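[1] could you look at this predicted model? Sequence included:
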Amino acid sequence: MSGSTAWRPGRVHVRAPGKLNLFFEVGDVQPDGYHDVASAYQAVSLHEDCWAEEADDFTISVTGAVDVSGVPSDDRNLALRAARLLAKEIGHRGGVHLDIVKQVPVAGGMGGGSADAAAALVACDALWNADLGTAQLQRLASRLGADVPFALMGGTAVGTGRGDQLSPALAKGRFDWVIVPDAGGLSTPDVYGRLDELRRRRNVDIAPPPRAPAVAPEVLQALRAGDASVLAEHARNDLQVAALSLRPDLRDTLELGERSGALVGLVSGSGPTLAFLAAGPEDALELQVTLSASGRTALHVHGPVAGARVIG
């Protein structure tokens, strides 16, 4: 651990998870330009760490095991906005310095920025002894972005509306995934825009559902049973066709993973990170080795894991 992130008095350490979308159905575009969605989220063991300490102003430093060159260090940063929002909520007059160490790929469809924001909310709540409680933190989280409430909650959940109306979902046992990040990020608005364009061309396979988006009951049954094979049969992501249209090179990795023993391969969220579901830990390790031998970065993670929480 570096000196900048070592524990010391008056400093709070919070860890928050990245997420995978095990199922993602996208409704038609709404008049405000957004889409209603239905998602089954799972928090996985790829984490963001946030240290918060008192300061005169609101500042942030970002480092990590992933490329962080594209992460803003001003008020465009979601974690910094989270800290300001909480300070305003409780009338706190001081500032905070946030040290964030990232493991979740940037602009990779795994909710890393949202995890940073969730971690900042929990860290500042503890640092300032605000004791807001889960419901109030969730309310603030929903003002920051659709994935922030889930990074607070963790575990497995169904998200509807914009993805931020959350209901916990029962998930038995452990699910093993191999994650293949990609250096070239994909913009979420660009991916949704391409999906709308493909749908306007009347591609029936990806037409919006004729009802409100909903998670397939077979997905929820597979999670309750802890059955990775059944989950693989019904897992899907409506954004995948759009992401692959923008990044057709990702198909080669998807096909390699599925040929090499994955139960299913998915684009994670809006991509370009790919997620492969394995039958168990040993299968995941074999798949990780195969994908790594092909020159790709491959990470073995598991879920579900806890949401944003104070460490120590």
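    Structure received.

[2] all contacts plus neighbour counts: C-alpha atoms, from now on.
    Noted.

[3] quick one: buried residues of stretch 46-57?
    Buried residues in stretch 46-57, counting neighbours by 16 or more other CA atoms under 10 Å, are found at 46-54.

[4] among the residues you listed, which one lies nearest to residue 236?
    Residue 236 lies nearest to residue 46 out of these, by CA to CA, at 21.3 Å.

[5] so where do the strands sit in the stretch 151-300 of the chain?
    With DSSP state E, counting those that start in this stretch, the ranges of strands along the stretch 151-300 of the chain come out as 156-160, 165-168, 175-180, 236-237, 264-267, 274-278, 299-303.

[6] which residues touch the fourth one?
    Defining contact as CA atoms under 8 Å, 6 or more residues apart in numbering, one finds that strand 236-237 is touched by 21-25, 266-269.

[7] helices along the stretch 151-300 of the chain, start to end?
    Secondary structure of the stretch 151-300 of the chain (DSSP state H, counting those that start in this stretch): helices located at 188-200, 217-225, 228-234, 240-246, 250-259, 281-293.

[8] below is structure B, check it against A:
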Amino acid sequence: MSLASSEPQVRVRAPGKINVFLEVGCRQSDGYHQLATAFQAVSLYEDVVATHADGFTLEVEGTVDVSGVPVDDRNLALRAARLLAAETGYGGGVHLDVFKEVPVAGGMGGGSADAAAALVACDALWGTRVGQAELHRLAAQLGADVPFALKGGTAIGTGRGDELSPALARGRFDWVLAVNEEGLSTPEVYGALDRHRERHRLDIAPTRVVPEVDAGVLQALRAGDAAMLAETLRNDLQVAALGLRPDLAETLELGESSGALAGLVSGSGPTVAFLAASPEDAAELRDVLDAAGRDVLLAHGPVRGARVVG
């Protein structure tokens, strides 16, 4: 049962994310890894407009290169719409217009934000009213980052990253993002990490079966202290991403030597995120990186999760 919206369309905005901390546990028998991560939603957004239709269709545009984004059932937003319809028994369809600001295949969860936005938009458009708990359950079926795109703000993710608990974060954190048109495949990066750990198993500390977020990260977020957070930034996938894309190391070195408090590869890459002390410092670093030929975006966090906008 549903009471479809009388409005012709619904627009929902969902944020991209940065993993300010990501510890990757051992590879499990099902091929997945246990994770412990601290997510921060940042002010690069995906907008999804849902319009009543007989079937399920999608169009994509944006301020970033969208040429590699599928518009068939491989697209996570379209899959989200079909999933909600199947779970609720909704008999109609939807047309989704997606406008992207988050770099594609950049390790910032743009596709996951699309899926979260599609769930919220279709739920509102169709009047299915499934509630937040059910939206979260459906989001977790679509991918580990989708529940966080629904929630936004700052959160700790465990399990595959989809088991969320809130994390208190005060103040504003400013980020300078060096993006890259050539994306990285998340499964490929995880595979490269497994191979790296196997090659160096005698030289590096054993991988924890159940990873944990360091207490220093939580303290820095609670304090709203960018300098303290800079000392605790960590991404276990970074070594794998740098192995696949050695050019990213040059970008990291340039940013960290040009005023950033710290830098790290975002998620599975190839976006490199630099933490700045202030909006003014972020703008100065952007200018330096831009002059060096990098494609640069500014963002801040934390921001809200997927929500209906006018």
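    Good, I have the coordinates. Computed from a predicted structure; not experimentally measured.

[9] now the TM-score, please.
    Put the two chains on top of each other and the TM-score (TM-score structural alignment, normalised by the length of structure 2) is 0.96; 305 aligned residues with a CA RMSD of 1.2 Å.

[10] returning to what we had before: format the strands of the stretch 151-300 of structure 1 as TSV; extra columns: mean neighbour count and distance to residue 81 of structure 1.
    As requested, these are exported to TSV (neighbours: other CA atoms under 10 Å; distance: least, CA to CA, whole Å):
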stretch	mean neighbour count	distance to residue 81 of structure 1
strand 156-160	25	23
strand 165-168	17	21
strand 175-180	26	29
strand 236-237	22	29
strand 264-267	26	28
strand 274-278	28	29
strand 299-303	21	28
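
[11] circling back to that earlier point, tell me which of the buried residues of stretch 46-57 of structure 1 is nearest to residue 181 of structure 1?
    residue 46 (11.7 Å).

[12] sorry, back to before: take the buried residues of stretch 46-57 of structure 1 and keep only those in strands.
    Cross-referencing these against strands under DSSP state E gives 46-54.

[13] so for residue 144 of structure 1, which of the helices of the stretch 151-300 of structure 1 sits nearest?
    When those are compared by CA to CA, helix 188-200 sits nearest residue 144 of structure 1, at 15.5 Å.

[14] to which residue of structure 2 is residue 170 of structure 1 aligned?
    Taking TM-score structural alignment, residue 170 of structure 1 has residue 168 as its aligned residue in structure 2.

[15] now the spatially most central residue of structure 2. Nearest residue, chain neighbours left out?
    For structure 2, the residue nearest the mean C-alpha position is residue 109 (2.6 Å; CA atoms, centre = their mean). Excluding the flanking residues, the one nearest residue 109 of structure 2 by CA to CA, 6 or more residues apart in numbering is residue 16, at 5.4 Å.

[16] compute the number of surrounding residues for the aligned residue in structure 1 for the one you found.
    Under the alignment (TM-score structural alignment), residue 16 of structure 2 maps onto residue 18 of structure 1. Using other CA atoms under 10 Å, the number of residues around residue 18 of structure 1 comes to 30.

[17] distance of residue 18 of structure 1 from residue 158 of structure 1?
    According to CA to CA, to the nearest Å, residue 18 of structure 1 and residue 158 of structure 1 sit 16 Å apart.

[18] same question, residue 263 of structure 1
    22 Å.

[19] of all the helices of the stretch 151-300 of structure 1, which one comes closest to residue 273 of structure 1?
    So among the helices of the stretch 151-300 of structure 1, helix 250-259 is nearest, using CA to CA, at 9.0 Å.

[20] which bit of structure 2 covers that closest one?
    Across structure 2, the stretch matching helix 250-259 of structure 1 (TM-score structural alignment) is residues 248-257.

[21] same question for stretch 107-114 of structure 1.
    Residues 105-112 of structure 2 are where stretch 107-114 of structure 1 lands, counting by TM-score structural alignment.

[22] what do you get for stretch 181-188 of structure 1?
    With TM-score structural alignment applied, stretch 181-188 of structure 1 matches the range 179-186 in structure 2.

[23] and the matching stretch, which residues are buried?
    Under the neighbour-count criterion of 16+ other CA under 10 Å, stretch 179-186 of structure 2 has 179-180, 183-184, 186 buried.

[24] wait, which of those is closest to residue 129 of structure 2?
    residue 186 (32.7 Å).

[25] could you measure from the closest one over to residue 120 of structure 2?
    Relative to residue 120 of structure 2, residue 186 of structure 2 is positioned 25 Å away (CA to CA).

[26] how near is residue 15 of structure 2 to residue 177 of structure 2?
    Distance, residue 15 of structure 2 to residue 177 of structure 2, by CA to CA: 15 Å.

[27] cool, and residue 64 of structure 2?
    Counting by CA to CA, the gap from residue 64 of structure 2 to residue 177 of structure 2 is 13 Å.

[28] and if you look at residue 237 of structure 2?
    Distance of residue 237 of structure 2 to residue 177 of structure 2, computed by CA to CA: 17 Å.

[29] if we can go back for a sec, correct me if wrong: the residue nearest to the centre of structure 2 contacts residue 144.
    No - if you go by CA atoms under 8 Å, residue 109 of structure 2 and residue 144 don't touch, sitting 9.7 Å apart.

[30] helix or strand for residue 22 of structure 1, which one?
    strand 11-29 (DSSP states H and E).

[31] that strand: how far from the chain's middle?
    3 Å (CA atoms, centre = their mean, to the nearest Å).

[32] strand 175-180 and that one, what's the angle between them?
    Here the directions of strand 11-29 of structure 1 and strand 175-180 differ by 90 degrees (axes from the mean of the first three to the mean of the last three CA atoms, to 10 degrees).
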